[in-house]
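# Following is a predicted model, sequence given first.
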Amino acid sequence: MSNRINYEKVRPDNIKVMFEMEKLLASNAIDKELQELIKIRVSQINGCAFCLNMHTDDARKIGVDEKRIYLLNAWDDTDIYSDKEKAALELAESVTLISERKVPDELYDKVRTYYSEEEYTDLIFIIGQINTWNRISISMGNKA
């Protein structure tokens, strides 16, 4: 990996906190496959090649079907994802594009038909975490 600043060396405590959050999020109730799909979709929206490369590899390692990876940018135009997964992906898009879309009550209600309060909260933290990683990676010049 090449980057503008060796931020892991400059601010090791900051990265340590990010990795601790990753450990915490890995232990939540959200399906691991869905977590990777969310990370890929958010990274597509943000244009983070480094994270796209990492999370498509991670998805393949846990057995995500290639079609589910390839069709993510058109998730709402296919039946390959369940309604529950589609709700989470729609939430991921709205949170990632929050200045444009907000998170309307209708979307919140839709997501809550599939996910408990705890799971909704987990989804928000997963989405927030990958958005943070995307912003770190892009602004620091990480290359895929």
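Nice, thanks for sending it over. Everything numeric in this text was worked out from a predicted model, so none of it was measured.
# C-alpha from now on. contacts and neighbour counts both.
Noted.
# Can you give me the separation between residue 59 and residue 127?
16 Å (Cα to Cα, to the nearest Å).
# put this beside the first:
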Amino acid sequence: MEPRLDYHKANPEAYKAMLNFEIAVNKLGLEESLLELIRLRASQINGCAYCVDLHAADARKAGETERRLYSLSVWREAPFYTPRERAALAWTEALTDLSHTHAPDADYKTLLAEFSPAESVAVTMAINAINSWNRIGVGYRKVPAAD
């Protein structure tokens, strides 16, 4: 796959706005490991190779195990995730595939059972941020660096 353009250089102000959104999300009080699970799962669904590569590495740095990372795409069947993580992952999938899921009430209720209202907004903002980054990455064909 060939990159389309360098969006950093093409519109630095737009890129800066996304970075500021990401910085704000990182300050909302969610655990780093949970944020990385959210980012990685959304990136898998959206098919953003760059973001999958980046967030798998960041998740490892945040203490994630290989076993949990390898199982993330089948988290519903794997016993390795906490109820809090499961609620965030279900909400991630619901909002990432919004045209098919329409954010089901069951997923929302599960989210609120594990997160305070403020935390639920933080989870939603994290999902929004990574979905935006995925659309930039996929749209402009950003690829991971080859080793």
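Ah, there it is. What you are looking at is a predicted structure, and each value in this text was computed from that prediction instead of being measured.
# Once they're superposed, tell me the TM-score.
Once superposed, chain against chain, the TM-score is 0.95 (TM-score structural alignment, normalised by the length of the first structure); 143 aligned residues with a Cα RMSD of 1.0 Å.
# mean deviation of the helix or strand encompassing residue 135 of the first structure from the second structure?
Residue 135 of the first structure belongs to helix 117-140 when assigned by DSSP states H and E. Here the mean offset of helix 117-140 of the first structure against the second structure after fitting is 0.6 Å, by mean Cα distance after the TM-score superposition for the first structure.
# Quick one: residues contacting residue 44 of the second structure.
With contact set as Cα atoms under 8 Å, 6 or more residues apart in numbering, residue 44 of the second structure has these partners: 52, 73.
# and the host helix or strand of it, how far from the first structure on average?
Assigned by DSSP H and E, residue 44 of the second structure belongs to helix 32-46. Averaged over the aligned pairs, helix 32-46 of the second structure sits 0.5 Å from the first structure after superposition, using mean Cα distance after the TM-score superposition for the first structure.
# How about that helix, which residues are buried there?
By neighbour count on 16 or more other Cα atoms under 10 Å, the buried set for helix 32-46 of the second structure is 33-46.
# again, but for stretch 118-135 of the second structure
Buried-residue list, stretch 118-135 of the second structure, by 16+ other Cα under 10 Å: 119-120, 122-131, 133-134.
# Which residue numbers in the first structure does it align to?
Aligned using TM-score structural alignment, stretch 118-135 of the second structure spans residues 118-135 in the first structure.
# wait, what's in contact with the closest residue to residue 138 of the second structure other than its chain neighbours?
Leaving aside its sequence neighbours, residue 138 of the second structure sits nearest to residue 48 (Cα to Cα, 6 or more residues apart in numbering; 5.6 Å). By Cα under 8 Å, 6+ apart, residue 48 of the second structure lies in contact with 134, 135, 137, 138.
# Out of those, which comes closest to residue 93 of the second structure?
Nearest to residue 93 of the second structure among the contacts of residue 48 of the second structure is residue 134, at 13.8 Å by Cα to Cα.
# Now that closest one: closest residue in space, sequence neighbours ignored.
Residue 134 of the second structure sits nearest to residue 48 (Cα to Cα, 6+ apart), 5.7 Å away.
# ditto for residue 35 of the second structure
residue 126 (6.9 Å).
# OK, contacts around that neighbour?
22, 25, 35, 38, 39.
# which residues sit in contact with the second one?
When you say that, I think you mean residue 25 of the second structure. If you count contacts by Cα under 8 Å, 6+ apart, residue 25 of the second structure has them with 122, 125, 126, 129.
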